[in-house]
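*Asks:* Need coordinates for the following:
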Amino acid sequence: MSKRSFEAKISGIVQGVGFRWYALRYAKAFDISGFVKNLPDGRVLVRAKGDEENLKQFLDILRKGPSGSVVEDVDVKWDVDVDDGEFRIEF
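*Replies:* Presented below is the predicted three-dimensional model:
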């Protein structure tokens, strides 16, 4: 499988609803490295690196969001620089 990466900026009701912990749980399940963090403008930023098929499934999960969230838009840019290592929440 080929390794790829993406940056996703997720907008909607995505802060204060457990979105970062939701992303962390699924990133670990799909063996994805990178990070998730809240942005000052109310969006959530995810940078992820892993097998392409796993990344596509991870994106589908991010588009759904956790219970209590309302994902309005996911702006994705593929093949950005993402560090290897364990997926983490950045503050």
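
*Asks:* hey, let's count contacts and neighbours off CA atoms from now on
*Replies:* Noted.

*Asks:* what about the helices in the chain?
*Replies:* 19-29, 52-64 (DSSP state H).

*Asks:* Also this sequence, please, to line up against the first:
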Amino acid sequence: MPNSTPQSQLIRAHVFITGRVQGVGYRYATVDTASQLGLTGWVRNLPDGRVEAVFEGAREIVEEIVRWCHVGPPAAVVQDVAVEYEEPENLRGFEVKRLVK
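*Replies:* Below you'll find the model as predicted:
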């Protein structure tokens, strides 16, 4: 539960995944994995073929999903994962965001 984590332990990772990551179930596998881990945030496809995601939660759990992003679901072929750490926004839930055109 996010509320049981001391604020200092809460981190936010903004992740960009490059490779064959669209049309392979990457977003939905990310939602499943993040939800199972109790993380909050969102994931979406970008027009350039990358997947963008934000994860908030305890440092060790966020680091675990960032490692998972390097592999992704079975059909994905991940070439690169770029991570930027930001101030947490205390998001609720984990969802697939629609791309804003």
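
*Asks:* For the helices of structure 1, state which one has the densest average packing.
*Replies:* A comparison of the helices of structure 1 by mean neighbour count, using mean count of other CA atoms under 10 Å, puts helix 19-29 on top with a mean of 18.

*Asks:* Structure 2: matching residues for that one?
*Replies:* Aligned by TM-score structural alignment, helix 19-29 of structure 1 falls on residues 26-36 of structure 2.

*Asks:* Give me the nearest residue to the residue most central in space within structure 2, chain neighbours excluded.
*Replies:* What sits nearest the mean C-alpha location of structure 2, by CA atoms, centre = their mean, is residue 53, with 4.0 Å. Spatial nearest neighbour of residue 53 of structure 2, chain neighbours left out: residue 43 (4.1 Å); criterion: CA to CA, 6 or more residues apart in numbering.

*Asks:* Reformat the helices of structure 1 as CSV; add distance to residue 78 of structure 1.
*Replies:* Compiled in CSV, those are given as follows (distance: least, CA to CA, whole Å):
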stretch, distance to residue 78 of structure 1
helix 19-29, 17
helix 52-64, 10
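
*Asks:* Which of those helices sits closest to residue 6 of structure 1?
*Replies:* Among these, helix 52-64 comes nearest to residue 6 of structure 1, with 8.1 Å by CA to CA.

*Asks:* No further questions, thank you.
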